[in-house]
Each structure stands twice: as C-alpha cells, then as structure tokens.
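*Asks:* next come a sequence and a model predicted from it.
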Amino acid sequence: MSTRKLNVLVYTGTGTTIASVRQCIYTLRRLLSPNYAVIPLTESALLKEPWAPTAVLLVVPGGADLNYCRVLNGTGNRIIDAFVRRGGSYLGFCAGGYYGCARCEFEVGHPERGMEVVGSRELGFFLGTCRGGAFAGFRYASEVGARAVRLDVRKEAFAGAGVLPESFRSYYNGGGVFVDAGRMGEAGVEVLASYEEELNVDGGEGTAALVYCKVGAGGVILTGPHPEFAAVNLEPHPDVEGYDEVISALAEDDEHRTNFLKACLAKLGLEVNHDNTSIPSLSKLYLSALDPEVVGGLLTSFDTIIDKDGKGRELIRGENDTFLIERQDSRWEAVDDLSSALESAHISTKDSGAAKSRYDAGQAAAVDGLVDYNKVLKTVVPHETSWPGPKETPYFNHADYYASLQEFRRREAEAYEWGDTLMYGEVVTSTNTLLEKNTSLLAQLPTGFTMAATTQIAGRGRGTNVWIAPPGCMIFSTVVNHPAHLGQDRPVVFIQYLAAIAIVEAVRSYDGRLRDGAYADIPIRLKWPNDVYAQDPANPWRDTAKKVPNFVKIGGILTNCAYSAGNYQMVVGVGINTTNGQPTTSLDALLTRFSQRHNLPPFRIERLLARLLTRFESLYRDFVRNGFTRDMEERYYDAWLHSGQVVTLEAEGGVTAKVVGITRDWGLLKAQELGIDGRATGKVWALQSDENSFDFWKGLVKRKV
C-alpha cells in the first residue's frame, strides 16, 4: 500500500493554550485542505499511538514550554526526534519554537516577575539558544504584551516560492529570538525572517525570528512570533491600550502573512492550497423524496420534536444542532433572522449589510474566522411538491439521482426503499454528525433515510480523525434501524462489512451489471475494517518486476450506533473520492488509467449514490434473512487486501500471526499464530484493535476464542 502521508498533527496536550491551538488548526486547514487532514493530537496519543507512519508534519503551538517538558521529556521527545530524523517535519510556533531549541532563556534576570525560565531542551533541533521575550511587556494569559512586529523576509531561503513580501507584520506575544542563527549556516540552519525592530534581549547575529533547520532526513521550522494568528480571529480588548491598532495592522498585512506561511509550509515539503478562498459557510439542507408527497408525511412525524419560537418559526432543537424548518412561505423570514443567527455563532456582523450579502441563507458563502458551527442555525427546506432544481442545488442533480434510483431498483428485487427520502446540503459540517449527534431527530427517521453533501467542513473519521471531503467526493450517511432482537444472530458489526461490499460492487456495477459489466475491472479494494483503497494510477506498482500493486486510500466508512425503542439505530457514513484528484486519487482517474474498455463515461456522484444505496439495501435484506452468509464472506475477501498478511501482536511480546479472515460471530480479525519457523502452531486468535486513531493494524490485541 502507498506510503504517502496525509496527516498534519497539531499537539493539544498539557501546556498548549486554547487560542493558539484554534488559530493553528484554522490557518493550517485553510492553507492545506484538501491535500492534508489537519488533526488534533493529544499528549496520550503522541506517547502511545502509532501516529508517525501516516504523519507528514507535527505542529507544536504556543503555550508554556515547561509544561511540554514535564509530559514529553524522555519518551515523547524520543518519538518526536525519531519522526523528524526519518523524514518527518516539525513546526514550532512561539513556545513550540522555544521547545525545539537546545536551550531556552526566558525573562532571565527577572525572577521577581515569576516568569524566569532557563534550561536545556531535549529536542535540540536548533543547536543554539532561543532567548526571550524578544520584546518587553509579556504577561501570561493576557494581550497586554501583544504587538504587531515587522518581520523582514529572507527571500533567498525560499527558492522558487513565488510571491513573497519583503516584510510583513505578525502577531507577537512573548516569543524569542534564535541567538546567532545567522552564523549557523554550516550546521544546516537558515534564517527565514528577522525582527526589524530593536529587541529587548541580545539576539546575536541575524536577529532571527524564524529559522529552518535540517535534521536528519527531516526539516524543522521554529518561530518566535505567531504568523499563524489571523487578525480576523482576534477579539477586541478595550482594556488593553493600542490593541485595536494591533488588530488593524495585522489585518492590513494578512495577505503577506498568508503568502509567507505558504512558503514556509512548502519549504517543509508540503503541497499548499494556492486558492485564497476561505472556508465555506454552511448551506441550506434540501429535504426531498422520490414521491414528493412523502415529505409532508415525514414532517408530520416530526411534530413531537418541532416547537415554535417567539417569532413563530418552526425549530427542531437537537442535542447538537438546531434546525429551522423553512417552508416555501417562510423564506424571507429566514433571511431577516440571519444576522442574529450568525451573531450567536460568534461571527462578526459589524457591517450588517455586507454580512447579509455574504451569508445569505441561500448561498454557500465564505466565512473568514473561527466559527462554532454547532451554534449556526441549520436551515431545512422541505420540497413537498417537486424536487429541488438546479438553481437551488447546482452541484447535485436530484432528477438524475431519483431516475438512477428507479433504474437500479428495476435490477435489484430486494431494493425498494433506501434513498427514497434524501436531505442534501452543498456545504455541511458532517453528514454523520448531523444525524448521529441529534438523537431526538434520529429517532424519527426511517431506515434508508439518507443525507448527502458536496463538501464537508468537519467530516469525521475514526477516533479523532477528520475525513478530507472536498468537492468531487461522494459523501453520504444512511440510517439503519436494526431490530435489537436480531442482535445475537445478526450482529450489527457486520453492517459495516455489508457497506464495504456494497461500495466495491456499486463501483464495479456502475452500469447496472453486477457481473462482467463495463466497470468490473476497476481496481478497488478494502482495508479492514473500514477503509477503501484503489490502485494508484500515478504509481501503480510497488514492485514492477513482481507485479505487486501499489494502493492508496480513496475513501472510508464510519459507523455510529445507539439503542432506541427496540432498535440499534445506526448511522453509516461513506466518503469516496469520485471526481476529485486530491488528496490521493479518484474513481475517475482509475477509469482513465485502468479500464480495459475505452470511452466509458465518467462517474456521476448522483448515479453512484443511487447504485450504492440499492446494493447496500439488497445486501442488508439478505443479511436480515440469512445472516452473514458464506457468499457474503467470500465477496468481502475477494475485495480485501489482507489474505495471508502477517501481523505482529505487540502486546503479546511480538508473536506473529497470519491473517486468514474474520470471525463469523463478532467480525473480529481471525489469524493463525506462527512459530519461529514461520509455520502455524495450531492456535487461532481473534484480533481486535486497541482503538487508536491512526492505524487499526498497529496495536492489535488478541482475544481468546
């Protein structure tokens, strides 16, 4: 399988500040999506989980580096150092910059202030000292010492970087200067930017504000200031003299700051997003049905969870989100109330006229700044007489979807219900979150109710992971109410395997022919338990001579389950790169590279969604009747990547075992234990993951059977 690394991890453990973490994640997602997933990394995950093999960059944000030392000295720092020396990258902002140096000196000679910090640091990526504060006035948890410092950019350090400013102003609050960095060129140190103003400490040659260090096979950038802080995310502090001017100065130089940061990330080998558009805002959710009259009945079933506010608006107040039901005669009311909805989510509305234009309820406008999307009112537009038209949903053709659904149902005798009702949003937080986290709404939804989207801005993966879901990715979640009395003989764990089989068979039978169709040779595979892989069209062979294919991830399955009213209520989420080439590859690219039949039409998301739902429904109905049959098991094995794979049971002292399948009771991984001679010992183990967020195949633990 491909070794391409897609995770950018932001450390969020002891010592980091909430503001620094939020600014860091916001800026990195804006500059790196959809090419990478920017994911929070706790101190426990850093110390115990196998994050390094899938990470391209570790980011340590601002805070207090003494606390970093307290929890990471020893084991943590050895893990970080090995990650970098083996080719990873490290980016330390402010406290993360101090932490990456061989020595930290902060407020030396001022013990009366209670802030003096002096001592060596284990990582030592920069072999010298970071000395601060570079400017006077710092106070912990305060903006009193904050300022907009001007940085002179060393363009010679960014060969081929494109547009770069001569200088720009950056947020600063307590950072240091990298002493004598200008003399360390022979040690692999480059000054990326220097302070223009006179410093409060001796910075030596270079007055270096940001440095790059070559460390083993990897690269490191350390900063004194906070170039990741965007002015739009800074809140006014009337009690701090001159702070408004700081925000204004930073706002004026924001484009320069962004271009400089892009150059820094590119220097670390990352592929940045050169589109300066902001993260899109949430769009309306359009509720429709194959038979539009069904929508009215569904709304009636919502009566017990709909209430009216003081303005007479119909609201569903879910456990995580609030939904406004915007019937055809209430659209203008929603626009009138838009400003208050944005304010409740902490979106600035200083210019109310501009805000109403930018955040028009019918548009997927861009949002600048941090937003609590859980607090944004979600508008649901029911279509009780017709399907949404192209003006309302320009990126999803409802007529194509429903026509395809009917076409495939004529070929699938067991498919006649799933996908009948569809809620679609051009831009949503997460289709799984909107259903699974709002249990009162979920309890009213029938099996087969589906939510689809064009773009997710908070897509979820396993554990704390996020799923990169740019336009061109088929994104949907479907409700499955699995009767609890079937739980013993028809365990819910197998439903994710049914979804996996459905994905492969839907792609291969996109033309409607389940066997020997025109799309049957598309090289799509399954990685246990919930990832979808495909042969990389750009680099198809891991070993060309032996014809060992190279696979990359193109999708995944996320299942959530809760019990309610005699059912296991499952939300099965699926994301598949369909027409988008980033961050890995897409079904369309596979079609062009591997199809043995020429001139096949590209995949349409609407048609593929309909095909997948009909396949999934047919498989589920067979499962309810007959259980997870031998035929289903063989179809799953035909598509997976693991037959004969040897795994190491780390918790058992390095015992090895060969994968032979999944258990038929609870869907665990079944493996034959191997002796030191590589032969089977006769023992068979059922394996499950330790539930780390990064790799199910690391940390496998055995369960006796």
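*Replies:* Right, received. Where do you want to start? Numbers count the residues shown, from 1 in each chain.
*Asks:* rest of the way, CA atoms for contacts and neighbours
*Replies:* Will do.
*Asks:* which stretches in the stretch 551-700 of the chain count as helices?
*Replies:* In the stretch 551-700 of the chain, the segments counted as helices under DSSP state H, counting those that start in this stretch are 587-594, 605-626, 630-639.
*Asks:* give me the helices and strands touching the longest one, please.
*Replies:* Applying 3 or more CA pairs under 8 Å, 6 or more residues apart in numbering; DSSP states H and E, we find helix 605-626 packed against helix 398-409, strand 473-483, helix 493-508.
*Asks:* rerun at 7 Å
*Replies:* Under the contact criterion of 3 or more CA pairs under 7 Å, 6 or more residues apart in numbering; DSSP states H and E, the helices and strands touching helix 605-626 comprise helix 398-409, helix 493-508.
*Asks:* next, the buried residues of that helix.
*Replies:* Within helix 605-626, the residues scored as buried using 16 or more other CA atoms under 10 Å are 605-620, 623.
*Asks:* one step back: so which of the helices and strands packed on helix 605-626 is the most packed in?
*Replies:* Comparing the helices and strands packed on helix 605-626 by mean neighbour count (mean count of other CA atoms under 10 Å), helix 493-508 ranks first with a mean of 23.
*Asks:* thinking again about what came up before, among the helices of the stretch 551-700 of the chain, which is nearest residue 562?
*Replies:* Relative to residue 562, the nearest member of those by CA to CA is helix 605-626, separated by 18.2 Å.
*Asks:* run through the strands of the stretch 1-150 of the chain in chain order.
*Replies:* Using DSSP state E, counting those that start in this stretch, the strands assigned to the stretch 1-150 of the chain run over residues 7-11, 37-41, 55-60, 89-93, 101-106, 117-120, 126-132, 147-153.
*Asks:* one more to weigh against that first structure:
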Amino acid sequence: MSAPPTAGTTSPPFNLSRLIDSPLFAQVAWHDAIDSTNTLALQSALQPELPTPYLIGAEQQTAGRGRGNHRWWSAPGALTFSLILNPRTDFAGPAVPPLNENCWPRISLVAALALCDVLAERVPAGKPRLKWPNDVHLAGRKVAGILVEVPPQPAGTARRLVLGIGINVNNSLAQAPEEIRSVAAALCDITGGPVSREELLLDWMERFGDHARSLATGAADLADGWRSYCLLAGQTVTLQAGNRTVAGHCLGIDDEGALLIDTPTGTERCFGGVLVRIQPSPAQGASR
C-alpha cells in the first residue's frame, strides 16, 4: 500500500518556535547535528536545576543509539529527540498521583502506544504496530525506535528518566543503505509527501502525556491499547533473556508490560530480552 518512493523529498522548514512556545515542554534545546540526543540528555539530567520535561532534539545524529549495541541510522528529515523527565511530577495533577518508579519500565510501551495512536489517525492504511518492547512498525516495516535510560541520581537531584525516540519522517529510505531499506520505512515514502515534524512531535507529546497519566492512575484500558497494536501476538518467537532462551507462541502483552510466551512448560512472562527469531503464522504470511 506504500506510495512510490519519494527520493529527494524536501522536509518542510522546521518551525522550532512552535515547540518552544508549547506548554507541553518546560524547555527546548535543538541542535543542527549531535552525536546522540540521549547521551547529551543523560549528562544534562544531572543538573539539579534543570526544568522538566526538557526536550533535546537534533536535525541529525552522528552516533544515535538504540537498545544494546544497536545504532540508529539518521539522515536529514528524520525526527530524533530525547526527553528528560521527572515522571513523579511531570504528569501529576489534582486527580493524578505521582508516577511511581515501579511503573517506569512501562514508559517505553506508553511512548510506543502514543505513536501508534497518532499514526493510526494520520496513516490508517499503514496499520501501525508495536513491536515489543520498543519499536513501532508501519506498513510492515520499522518506522521508529525508542530507548529509555535512567541516569545516575546525584545527591540532592530528583530521580529522572531519559526517553529517546527516532522516527523516520522525511528522510526518504531511498537514501538509506539496502539493509535498512528492506526492513525500515519513512513516513514520506508511505504517504507520498513530506510531513510536518513539529506537528508530529506535538501530537505525540500530547498523547504520550495522556497515556502517562493513565499509567499513573492505573487506567485499565491502557493495556488494552498496547495489546491491540501488538505485532508479535499469534507468532512464534524466540527470546534471549540473559542466559535463558524462551521460545513459543506469543500470546501478546500483559497489563504490566510483559511479553507472554506459551511454551511447552507453561506461559512465560518476559519483562526484557532480545528477540532473536520471529516466525509469522501461516495466516499472517512472511511479510515481517
């Protein structure tokens, strides 16, 4: 269903003032080029006086990081940013309690769910999917990656969290290496034209805040959301979790964010690990 590749797509001028003026962020810092927004965010998070949510973005990353040793390929037109958050206070309100640290491991899923919601409204035919634990797919290929890190907590500093996201927006994959083109997608290639990156970011941030508040209040329908987008449900998966290998039929994602895998010895609840093999069921085909 993808539109013809849009080689040479020109990204619309980035309206930084819309982010600076938005009440969704306490402060915004945007760079032409940087090694990694998450690396800078981890360093900046150590400053006791830093206001949050603090947004760090870049037009291009030269050493963007993903989970483990993975690197994020970034080209002009991508949307790459990191948020420094104090989850206990940034989403709290009269009817919303502080987001306790036992909920923080689910923030990656909450961020992915927010992006799936936004993409479902913008590109419904693309059928966005959440690939546990930290990727978003559109039209059967990866369109975004998420990396959550918790920096050290110096004395006198509130405990913070860094949420990094890279989204292929106007960086047409016609310019990417072949090994990336086969598994990744850019919004401009799917929609057939450029997309406003600041509008996408603002839409995502608003939805992310809503879902983070739902996480804090224990809203039951939050988990229904990430289950509805789960890409792995119904497939046979193999997960490397530390020194253990878990293989079986994926039952989806539970309320606490664990991947459920039906194995010959029972159902395993996996809270982390690396997916090393995915085998689609015959009904789903082998498109993923």
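*Replies:* It's in. All values derive from a computational prediction rather than experimental measurement.
*Asks:* report how many residues lie close to residue 179 of the second structure.
*Replies:* Neighbour count for residue 179 of the second structure, taken as other CA atoms under 10 Å: 8.
*Asks:* need the residue closest to the centroid of the second structure.
*Replies:* Residue closest to the average C-alpha location in the second structure (CA atoms, centre = their mean): residue 146, at 3.5 Å.
*Asks:* how about that one, what's its partner in the first structure?
*Replies:* Pairing criterion TM-score structural alignment: the partner of residue 146 of the second structure within the first structure is identified as residue 557.
*Asks:* repeat for residue 80 of the second structure
*Replies:* Going residue by residue (TM-score structural alignment), residue 80 of the second structure aligns to residue 475.
*Asks:* on that earlier part again, including mean neighbour count and distance to residue 402 of the first structure, could the strands of the stretch 1-150 of the first structure go into JSON lines?
*Replies:* Rendered in JSON lines, the data for these read as follows (neighbours: other CA atoms under 10 Å; distance: least, CA to CA, whole Å):
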{"stretch": "strand 7-11", "mean neighbour count": "24", "distance to residue 402 of the first structure": "37"}
{"stretch": "strand 37-41", "mean neighbour count": "23", "distance to residue 402 of the first structure": "33"}
{"stretch": "strand 55-60", "mean neighbour count": "26", "distance to residue 402 of the first structure": "40"}
{"stretch": "strand 89-93", "mean neighbour count": "26", "distance to residue 402 of the first structure": "47"}
{"stretch": "strand 101-106", "mean neighbour count": "21", "distance to residue 402 of the first structure": "60"}
{"stretch": "strand 117-120", "mean neighbour count": "14", "distance to residue 402 of the first structure": "65"}
{"stretch": "strand 126-132", "mean neighbour count": "25", "distance to residue 402 of the first structure": "60"}
{"stretch": "strand 147-153", "mean neighbour count": "22", "distance to residue 402 of the first structure": "55"}
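*Asks:* and those strands: which comes nearest residue 427 of the first structure?
*Replies:* Between residue 427 of the first structure and the strands of the stretch 1-150 of the first structure, the tightest spacing by CA to CA is seen for strand 37-41, at 17.6 Å.
*Asks:* so where is the closest one in the second structure?
*Replies:* Mapped onto the second structure using TM-score structural alignment, strand 37-41 of the first structure spans no residues at all.
*Asks:* go on, stretch 129-146 of the first structure?
*Replies:* Under TM-score structural alignment, stretch 129-146 of the first structure has no counterpart anywhere in the second structure.
*Asks:* before we move on, the earlier item: closest one to residue 29 of the first structure among the helices and strands packed on helix 605-626 of the first structure?
*Replies:* helix 493-508 (28.4 Å).
*Asks:* with the second structure superposed, average distance for that closest one?
*Replies:* In the superposition with the second structure, the average deviation recorded for helix 493-508 of the first structure is 1.2 Å (mean CA distance after the TM-score superposition for the first structure).
*Asks:* mind checking what helix or strand follows that helix in sequence?
*Replies:* Next along the chain after helix 493-508 of the first structure, taking DSSP states H and E as the criterion, comes strand 524-527.
*Asks:* show residues contacting that following strand.
*Replies:* With contact meaning CA atoms under 7 Å, 6 or more residues apart in numbering, strand 524-527 of the first structure is reached by 504, 532, 533, 534, 535, 639, 640, 641.
*Asks:* switch the cut-off to 6 Å
*Replies:* With contacts defined as CA atoms under 6 Å, 6 or more residues apart in numbering, strand 524-527 of the first structure is touched by 532, 533, 534, 639, 640, 641.
*Asks:* which of these count as buried?
*Replies:* Buried subset of the contacts of strand 524-527 of the first structure (neighbour count, 16+ other CA under 10 Å): 532, 533, 534, 639, 640, 641.
*Asks:* surely the first one is in a helix?
*Replies:* When you say that, I think you mean residue 532 of the first structure. No - remark: residue 532 of the first structure does not belong to a helix; assigned using DSSP: H, G, I helix; E, B strand; the rest coil, it is strand.
*Asks:* kind regards, and thank you for your time.
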